[in-house]
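**Student:** Predicted model, plus sequence, below.
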Amino acid sequence: MAKSGRRLVSGFLAAAFFTAASPAAIAQTVQAPQAVVQQQAQPSTGVKKSVDVPAMTEWRQDFHKHPETAFGEARTAEKIDSLLRSWGLETHTNVGKTGVVGILKGPNAGPNSPSICLRADIDALPITEASATLPYKSETPGKMHACGHDGHTAMLLGAAKYLAETKNFTGTVYFIFQPAEEAGNGAQAMIDDGLFKWVHCDGIYGMHAWPSLPAGSIGVAEGNITSNTDGFRITITGKGGHAAYPADNIDVIQLAADIVTELHKYKDKEIPTEEGAVLAVTTVHGGEAFNAMPETVSLAGTVRTFSGASQDKLEKAVKDISAKLSAAYGAKVEVQYDRLAASVYNSHDQTANARAAAADVVGEGNVVVFPRTMAGEDFSAFTKYAPGAYVALGQNAGGPKTQLHNPNFNFNDATLETGASYWVDLVERQLPLVKPAADAPKTTPPGNQP
C-alpha cells in the first residue's frame, strides 16, 4: 500500500504527460517553444519489430472498454500482472496501491549488468465517453480512456512479450505500469512504497500519445518538455442573507470575481510573456437561490509554469491576493495550494538514446521536435532517481484532430506497432546482447605433423 501523504484534492487533474531531473537542471533557462512544421509523416526508412499487433489491439480495446480511474485500476492491474507472468516475468503488484512492475532479465544478467526502466501509465479519466457507435466504448458510466493510457499500457505489454520471447538483450528491463497519473501523484505513491529500493536503472523512459503529431512520427526534444503543474482551491466565507439587502451581507460572489480579476492582472503584469505561464480559475461554486446571497463560495484552478521563479511568484500571489481582498471585504478565506508535478526534463544522454531508437523505427525524417506543452506529467517524480527521456508518439492520420481529454478521443491502434517497436529498439540498443566469441579452430602445433 502507498504511504504517500500527498493525495490530490478531488477536482484537481494534472493533465497527462513527461520528465524532470534535479532542481538545478529544472532551474536552467527555459528555451522558447519550437513549432512543429511537419503536417504528415514522411515515407519511413525505419524498421519495425515483429511485435504482436493483433494481441496489442485486443488488449488496448479491452482496457478502453473497462476504464478505471486513479488508484482504482484493480482489473487493469490484474490483467497486466497475469500477462507478464504468462511470459515468465517476475512481477510485483500493489506498488503504489495499484501499480505493477515486471522484471525481465536477459542472458547472463548479473548484479553489475546494465538496466533500463520503461514506464506506462494505466489510469483513465472521469469523463463520459461521447461515442455511441464505438464497439468497445466504455462500459463504465462517467469514466473513459480519453488520454491514451490504454494504448500506452498495450504497447508496453507488447514490448514485454516480444523481449521475453527473443531475449536479444543483456541486463535487466523493468516494466513500470503506473497508476493515477491523472491525479498527479501515482508516481510518488510507487516511490513511497519503496520502488527505487529494489529497482535500479541506468535510465528511465516514457511515452505519450500525441494527437497533434502525424501517425508514423515520434517527437523528441531535450530539456523541459512539460510545465510545473500546480492546483489551488480558495474557499471564501462571508455573511449570507437576502439579496434585497446587500448592505447587511458580505458579498462573496463579488469578492470571488475580484480575486479572479486581480490574479489575472498580476500574472499578465509580473510574469514575462515569453515564459508562457498559465493561471486559470476553472471552477466556481456558490449560491443556491436567485434571491439569497450565499455564505460561502469556492474557487479552484491551476497554475502552469516552466521556471521555478514564476512558480514561486504565482503561488504567493494566489495566497496574498486572496487574503488581502478578503480582509478588505471582512470575509474569511482559506487557500490550499498544491505543487502536483514538476516539469518533465529530458536529460541529454537519454534524449540522444531516445532519438536514435526513434530513427531506427520511423526513419530520421519522421523524428520531429516534441512541442513543449503546458500539460503536466508526474513522470518527473521518477527522474529524481534516474535520468530520463519522454517522447511523443504521433497519432493523427489526417483530418480533424481530437485532442486529449476530449470525450471523443480514441487511441490510434495503427500506431501500436510503432510504439512497441520503439520500446524494443531502445532496450536492444541500450542493453546489447554480447554473444561469446566462437572457439578458434584447433590447429596442430608445428613439428607435430604426421
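**Tutor:** On my side now, so go ahead. Quantities reported herein were computed from a predicted structural model and do not represent experimental measurements.

**Student:** going forward, measure contacts and count neighbours with C-alpha atoms only.
**Tutor:** Fine.

**Student:** Surely residue 118 is in a strand?
**Tutor:** Yes. Under DSSP: H, G, I helix; E, B strand; the rest coil, residue 118 sits within a strand.

**Student:** Is the closest residue to residue 362 other than its chain neighbours part of a helix or strand, or is it coil?
**Tutor:** Closest residue in space to residue 362, ignoring its immediate chain neighbours: residue 46 at 4.3 Å, by C-alpha to C-alpha, 6 or more residues apart in numbering. At residue 46 the chain is in coil, as set by three-state DSSP.

**Student:** Then residue 421?
**Tutor:** Once three-state DSSP is applied, residue 421 turns out helix.

**Student:** residue contacts, it?
**Tutor:** The neighbourhood of residue 421, defined by C-alpha atoms under 8 Å, 6 or more residues apart in numbering, consists of 48, 49, 50, 51, 159, 361.

**Student:** got it, and residue 297?
**Tutor:** Neighbours of residue 297 in contact, by C-alpha under 8 Å, 6+ apart: 235, 236, 237, 252, 253, 256, 284, 285, 286, 287.

**Student:** quick one: the closest residue to the fourth one other than its chain neighbours from residue 293, how far?
**Tutor:** What that stands for is residue 252. Among residues not flanking residue 252 along the chain, residue 238 sits closest, at 5.8 Å (C-alpha to C-alpha, 6+ apart). Separation of residue 238 from residue 293 (C-alpha to C-alpha, to the nearest Å): 10 Å.

**Student:** likewise residue 379?
**Tutor:** For residue 379 relative to residue 293 (C-alpha to C-alpha), the value is 44 Å.

**Student:** Likewise for residue 272?
**Tutor:** In terms of C-alpha to C-alpha, residue 272 sits 38 Å off from residue 293.

**Student:** And those two? Which one has more around it.
**Tutor:** The neighbour comparison of residue 272 against residue 293 (other C-alpha atoms under 10 Å) goes to residue 293, with 24 against 11.

**Student:** A further structure is provided below for comparison with the first:
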Amino acid sequence: MPTIDRIDGYADELTAIRRDLHAHPEIGFEEVRTSGIVADKLKGWGIEVHRGLGGTGVIGVIKGKGSSGKRIGLRADMDALPMEENTNLKWSSKIPGRFHGCGHDGHTTMLLGTARYLAETRNFDGTVHLIFQPAEEGLGGARAMIKDGLFEKFPCDELYGLHNAPDLNHGEIAILPGPAMASADFFDLRITGYGAHGAMPERSKDAVIIATTLAQAIQTIVSRNVEPLQAAVVSITQIHAGSAYNVIPGDAHLCGTIRTFSKEVRTLVSERIRTICAGIAAAYQCAIDVDIRDTFNVLVNQVEQSKVVEEVARTVVDPAKVITRTQPKMGSEDFADMLETIPGAYFWVGHDGSVPVHNPGFVLDDKILPIGASMFARIIETRMPVV
C-alpha cells in the first residue's frame, strides 16, 4: 500500500526542512525561528496563517472544495529538549544544551508536508486547521493555546496527532483506543537543613543525607502503597546539592515525575509524597518544601477516531504493519489536554533505529516523513470526502 505519490515527491525538500530545524532547536515558548519558518512555508503555499496563540503557536487554515461545515484539526509539536546531542550528524544541533531529542522537528515537518499537499489538491470538503504547537515538553503549550482560545477561534469536530516511534519497526503504525498514555505530575522538593564543615558533621543537618533518605523513601510508594494491579511510576530525576569537597551542604533540591492512569492513584501518590516529606523533615529537624504540579492529563483516544487511524493506516503502509496496541504507555503527552476538549486520536509511526527518544544519541529516520504526512492527508480526505 502506497504513501501519496505527490508527497513522496516532496521527500527531499521535507528532509532538508527537517534537518534545518534539527540544527537550530528551540525549547518551549522560544520557538521563534521555528514558528517563523512554519508561517513562511504556509504562506508560500497560499495558506491562511495565524500566529501568537500560546505565545509561539502557528495555525494554518485550509478550505477544501464544497460547502461542508466540518472542521478537522491536525496537530504537530515544535519544541526541542534542554539537553545535549551526541549523534555527530552533519546536521546535529548548533546550539549547546538544545537538542531535538524527541523528534518534534520531524512532526513539524510531516505536518508541513501535509499542508502543502492539501493546499495544492484541496481534495476534501470542509476546513482543516493545522495546529503547530509550542512547548509540549512539560511546559504546558497545549494548555496555553487552549487558554488563548484555540478551539473558539478555530473550532474542530475531530483532532489528530502523531509521534515517531523508534520502538516500532520502520513502516509500522500503532494506535491504542481508550486510555493510551499516562497523566504526569512534576515535583520539586526543596530541603533546608544546616550546613557545616565536612569534618564536623555533628554540627550539621546534612541535606545530602536527608535527600538520599527522601529519595529512597519515595520509591516505596509504588511498591508499598499502590495496588499491584494499578499502574504508577514515581521517578526522582534530579538531585542538586553541595559545592565543595569539605562543605556539608545545608540545602538540597530533588526533582521528579509521577505517572498514573487513575485519579485516585494520582492523588494517593501526591499525598504520600507530602506525608513522607513531613515525616522526614520532623525526623531530621529540617524543612522540606513540596511543590507538585499537574502537568499532563491521561491521553484518551476515542474509539471512532482510533478506527479511522487504523483504516487509513492500511492504505498508507502494509496492512500487516498496522498494530492495535493493548498496553498503554507510561509516557505522557500534552495533546491529552486537547483531546479532553475535542474527540480525536493520537498514533505512532515506527522508524529505523533503536535509540529511544530523550537519549542524547537519538536519531530520527527521515524516511518516515512522507508516511506521517500521508497519514494526516488521507485522514482528511477520508473524513471529509468530496461528494
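**Tutor:** Received, thanks. None of the values given here were measured: they were computed from a predicted structure.

**Student:** how about the residue nearest to residue 252 of the first structure, what's its match in the second structure?
**Tutor:** In the second structure, the residue matched to residue 238 of the first structure (TM-score structural alignment) is residue 193.

**Student:** buried subset of the contacts of residue 421 of the first structure?
**Tutor:** 48, 49, 51, 159, 361 (16 or more other C-alpha atoms under 10 Å).

**Student:** Out of those residues, which two sit at the greatest distance?
**Tutor:** Greatest spatial distance in those: 159 and 361, 13.5 Å, computed using C-alpha to C-alpha.

**Student:** By how much does the longest helix seen in the first structure deviate from the second structure on average?
**Tutor:** Longest helix of the first structure, by residue count under DSSP state H: helix 308-329. Compared with the second structure after the fit, helix 308-329 of the first structure shows a mean deviation of 1.0 Å (mean C-alpha distance after the TM-score superposition for the first structure).

**Student:** Most neighbours of all the contacts of residue 297 of the first structure, which one?
**Tutor:** Most surrounded of the contacts of residue 297 of the first structure: other C-alpha under 10 Å gives residue 252, at 28 neighbours.

**Student:** Going by distance to residue 186 of the first structure, which of the buried ones among the contacts of residue 421 of the first structure wins?
**Tutor:** residue 159 (22.4 Å).

**Student:** so what corresponds to that closest one in the second structure?
**Tutor:** In the second structure, residue 159 of the first structure lands on residue 114 (TM-score structural alignment).

**Student:** who are the neighbours in contact with the closest residue to that match other than its chain neighbours?
**Tutor:** Closest residue to residue 114 of the second structure apart from its sequence neighbours, by C-alpha to C-alpha, 6+ apart: residue 373 at 4.7 Å. Contacts here follow C-alpha under 8 Å, 6+ apart; on that basis residue 373 of the second structure touches 7, 110, 111, 112, 113, 114.

**Student:** Could you check how far residue 48 of the second structure is from residue 364 of the second structure?
**Tutor:** For residue 48 of the second structure relative to residue 364 of the second structure (C-alpha to C-alpha), the value is 30 Å.

**Student:** Just the closest of the contacts of residue 421 of the first structure to residue 402 of the first structure, please.
**Tutor:** residue 361 (25.0 Å).

**Student:** can you list contacts of stretch 10-24 of the second structure?
**Tutor:** So stretch 10-24 of the second structure is in contact with 34, 91-95, 99-100, 105-106, 108-110, 113, 366-367, 369-370, going by C-alpha under 8 Å, 6+ apart.

**Student:** Recalculate using a threshold of 7 Å.
**Tutor:** Here stretch 10-24 of the second structure makes contact (C-alpha atoms under 7 Å, 6 or more residues apart in numbering) with 34, 91-95, 100, 105-106, 109, 113, 366, 370.

**Student:** Now restrict the residues you listed to buried residues only.
**Tutor:** Buried among the contacts of stretch 10-24 of the second structure by 16+ other C-alpha under 10 Å: 34, 92, 93, 100, 105, 106, 109, 113, 366, 370.

**Student:** In helices only, show me those.
**Tutor:** 34, 105, 106, 109, 113, 370.

**Student:** Just give me the match in the first structure for the first one.
**Tutor:** Mapped onto the first structure by TM-score structural alignment, residue 34 of the second structure lines up with residue 76.

**Student:** before we move on, what about the second one?
**Tutor:** Mapped onto the first structure by TM-score structural alignment, residue 105 of the second structure lines up with residue 150.

**Student:** Can you tell me how far its match is from residue 230 of the first structure?
**Tutor:** 25 Å.

**Student:** what's the answer for residue 96 of the first structure, then?
**Tutor:** 21 Å.

**Student:** Also residue 87 of the first structure?
**Tutor:** 40 Å.

**Student:** Tell me the secondary structure at the spatially most central residue of the second structure.
**Tutor:** Closest to where the C-alpha atoms of the second structure average out (C-alpha atoms, centre = their mean) is residue 333, at 4.2 Å. Following three-state DSSP, we place residue 333 of the second structure in the coil state.
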